[in-house]
Each structure stands twice: as C-alpha cells, then as structure tokens.
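In: I need the structure of the sequence given here:
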Amino acid sequence: MGEGVELVYSAEFAEVKEAVRVRLRATVWWRLLRWAAWGAGALAFAAAGLVLFLPGDPEPAVAAEMIVLGLVAACAAELVPWATAYSLFRMIGSQGEARAVVDEEGGRWTTRDTDTVIRWAMLPRYVETSRMFVLLTARQSGTGFAYLPKRGLADPADADRLRALLDRSIVRA
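Out: Next comes the predicted model:
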C-alpha cells in the first residue's frame, strides 16, 4: 500500500454503535425488517384494543398477551443495532489500539492480533458523519463495513485529506 492517511484509535462503543446504525440504514432489508416489526407491534396493540373494547366479554389475558407481543416486536426492532454493536465492540475492543492506513488502493487495519487489507472494490461506498467515515460494501443487502473515527487522525486537517482521498477512490453513499 502507498503513502496515505493514518489513524490510530481504540474502539469506543458509541462509535461502533454509530457505524452499525449507518450500515443498517444503508440496507434495504433492515428498513423492511424494522417497518415489519413496528407494523406487527401496531397490529398487536390494535388487536388488544379490539379484544378489550368490542362488544361482548372483554378478555384481559388475551389483550395482555397482545400488548406484550407488541412490545417485544417494537423492542426487538430497536435492540438489534445495539446488540450487534455490543457484540462487535467486544471483539474489536479486545484487540486494543488499532492503526489504520488509508491510501489510493484501500485500507490496512493493524491491531495486536490482526493485519487486514481491504481494497476499494470490497468497500466502494462511504458515509461521513460528524465523528467518522463509515466504509460500506457495494450491495445494499450486504453487511460489511469498516469505520474510521476522526478522533484517530493526528491532525484535524487530516479529515479533509481523508475525505478527498475517499472521494477520489470510492463514492459517497
């Protein structure tokens, strides 16, 4: 790999969670799954209301089951990003400090136990947030990503260099 922009950082849970959310928002399946979970929750709440308020004998036990199912569906939709981020954070965080070098060919991440090179063909898109650059796979149904926290840059001006390098090499999602 040629000369590029270097980042040195340790994993922070908030950044991993943000990167996971960016990745999920960029996928079609996640938006569909989330809407389906919220829709199922709304249907369960509506069913509970019907059981309680339609003429006839109300069935509080059935209504309570519907409410619990609705809460489970809604909570599951919101907990998946957190649980995914937590799992990744434990794995990434156990490696200690990471060093990333990004150049015209791709990125190289080095930690205590790993040395990984990823070419731009694997991560051809990126999203910039206020705290990081999230590199994404080409397929919107894919799950691959890498993140580069801006706090890992030696100089704040390096964010502009990194952004320019990314703009030359891959596309902004």
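In: C-alpha from now on. contacts and neighbour counts both.
Out: Will do.
In: quick one, longest helix in this protein?
Out: Taking DSSP state H as the criterion, the chain has its longest helix at helix 60-93.
In: and that one, what does it pack onto?
Out: Packing partners of helix 60-93 (3 or more C-alpha pairs under 8 Å, 6 or more residues apart in numbering; DSSP states H and E): helix 13-25, helix 28-53.
In: packing partners for the first one?
Out: For helix 13-25, the packing partners by 3+ C-alpha pairs under 8 Å, 6+ apart come out as helix 28-53, helix 60-93, strand 132-136, strand 145-149.
In: can you add mean neighbour count and distance to residue 169 and give the ones you listed back as a markdown table?
Out: Shown next, in a markdown table, are the helices and strands packed on helix 13-25 (neighbours: other C-alpha atoms under 10 Å; distance: least, C-alpha to C-alpha, whole Å):
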| stretch | mean neighbour count | distance to residue 169 |
| --- | --- | --- |
| helix 28-53 | 17 | 24 |
| helix 60-93 | 17 | 26 |
| strand 132-136 | 24 | 11 |
| strand 145-149 | 21 | 15 |
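In: which one of those lies nearest to residue 3?
Out: strand 145-149 (16.8 Å; C-alpha to C-alpha).
In: what's in contact with that closest one?
Out: For strand 145-149, contacts defined as C-alpha atoms under 8 Å, 6 or more residues apart in numbering pick out 7, 9, 15-16, 19, 23, 100, 123, 131-137.
In: one more to line up against the first:
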Amino acid sequence: MVMDMGRDVLQDDAVELEYTHEQQDMTDAVRLLLRKRKGVFGLLYHPALAATVALIGVVLLVVSPRDNLGIGIALIVWGVLMLYVPRLSAAQLRKAHEHHGQVRVTVGAAGVRLVSAHADVRTGWANYGSYAESDRVFILRSPDRAGRCANILAKRGASTPQDVDRLRKILDTHLQRV
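Out: This next block holds a predicted model:
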C-alpha cells in the first residue's frame, strides 16, 4: 500500500515537515504552552513559582515543624509535582500520538495538512488563533481564550534551516505570534 503523504497539496510557498513524535518535542511543547497561558494558569506551572512554594514548605518545616507539618509537606509535594507536570503530560501526549508513526505535515497558504498511516487531517487557518515558538517546536494554538494547543510542529522535521525560516514566515502571515 502506498501512502499519499501530502505532496498533492504542495504549493510554491508551502513547507513540508516529516518526523515521528518524540518525548523531548512533546515536553518542550507542553512547557511552552503552559508558559504562554495567560493569567493565573500560566503562573501556576512556572518553575520559579514551584521552587518558591517548595522552599516555603521547607522553611515552614524548619521554623515550626509541629505547627506546620501538614502544610509544609503539602507545599513541598505541590512544588515538586509542578516541576514534573510538563514531562508527565508530554508522555501522555506522545503515547496518544504514537500510533501515527511517521507524519508529514504540509503548511501553506491554505492551512495545515497532517498525513500519517492512520490520518489525513486538513485544517484551515481559522482553526488556529496564534502560535508560539521554542528551539524545538512551533505550537499552533487554538483560537479559544486559553490558547490550548491545537498542533505541534517539530522543527527537526524540516529538510533545511531555510525551511524553518519559511515556515515561520507563513505562520507570521496567518497567525499572531505570542
């Protein structure tokens, strides 16, 4: 069986990425998504806040262990757990996408097309509200107020660094960068 990997939608300005989902890409994407959330939710998962809360728990235990045992331990546990949330969430996300195997993503003027052994999904730009970028990935965020992740594009899937630059230009044309 020959799988059409999206070549029929290629246009002159389209960029094609080809990759399999990896844990590090997913972890980077979840961290980026959490950092870009607005308001309290973005702050809740910030590593500096988690470390500060854990440190406050330690201080409470040192200063007055009898009076603050429960709250001190709870603050330490919460701080440590918040440091691991991105990694744990990313592991679940990667497992959910593992069955796709190799994916080819084509990004062009018409939108985004993802083709894998088990999916052929086309989405227009209206499906996305904004995008964010890290060293490893682009996240195309949904248009809802929270900007939940709608699509993760791994930069390592590009053939050349120039393709990553072209992809960034396409995204800048169609979406707001956050």
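In: quick one: TM-score?
Out: The TM-score (TM-score structural alignment, normalised by the length of the first structure) is 0.81; 165 aligned residues with a C-alpha RMSD of 2.4 Å.
In: please convert the helices and strands packed on helix 13-25 of the first structure to CSV, extending it with distance to residue 167 of the first structure.
Out: Putting these into CSV (distance: least, C-alpha to C-alpha, whole Å) gives the following:
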stretch, distance to residue 167 of the first structure
helix 28-53, 24
helix 60-93, 27
strand 132-136, 12
strand 145-149, 15
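In: and the spatially most central residue of the second structure, what does it touch?
Out: In the second structure, the centroid-proximal residue (C-alpha atoms, centre = their mean) is residue 29; its distance is 2.3 Å. Residue 29 of the second structure makes contacts with 90, 134, 137-139, 152, as judged by C-alpha under 8 Å, 6+ apart.
In: circling back to that earlier point, ok, then the element right after the longest helix of the first structure?
Out: Later in the chain than helix 60-93 of the first structure, the nearest helix or strand by DSSP states H and E is strand 98-102.
In: packing partners of that next one?
Out: strand 5-9, strand 106-110.
In: ok, and what's touching the last one?
Out: With contact meaning C-alpha under 8 Å, 6+ apart, strand 106-110 of the first structure is reached by 1, 98-102, 115-120.
In: that one corresponds to what range in the second structure?
Out: Here strand 106-110 of the first structure aligns to the second structure at residues 111-115, judged by TM-score structural alignment.
In: same question for the first one.
Out: Mapped onto the second structure using TM-score structural alignment, strand 5-9 of the first structure spans residues 15-19.
In: with the first structure superposed, average distance for the matching stretch?
Out: Taken over the aligned residues, the distance from stretch 15-19 of the second structure to the first structure averages 0.9 Å (mean C-alpha distance after the TM-score superposition for the first structure).
In: re earlier: so which of the helices and strands packed on strand 98-102 of the first structure comes closest to residue 38 of the first structure?
Out: strand 5-9 (36.5 Å).
In: the closest residue to residue 10 of the second structure other than its chain neighbours: what's it in contact with?
Out: Closest residue in space to residue 10 of the second structure, ignoring its immediate chain neighbours: residue 106 at 7.0 Å, by C-alpha to C-alpha, 6 or more residues apart in numbering. Contact analysis of residue 106 of the second structure by C-alpha under 8 Å, 6+ apart lists 6, 9-10, 14-17, 112-114.
In: over to residue 128 of the second structure?
Out: 140-143, 150, 175 are the contacts of residue 128 of the second structure under C-alpha under 8 Å, 6+ apart.
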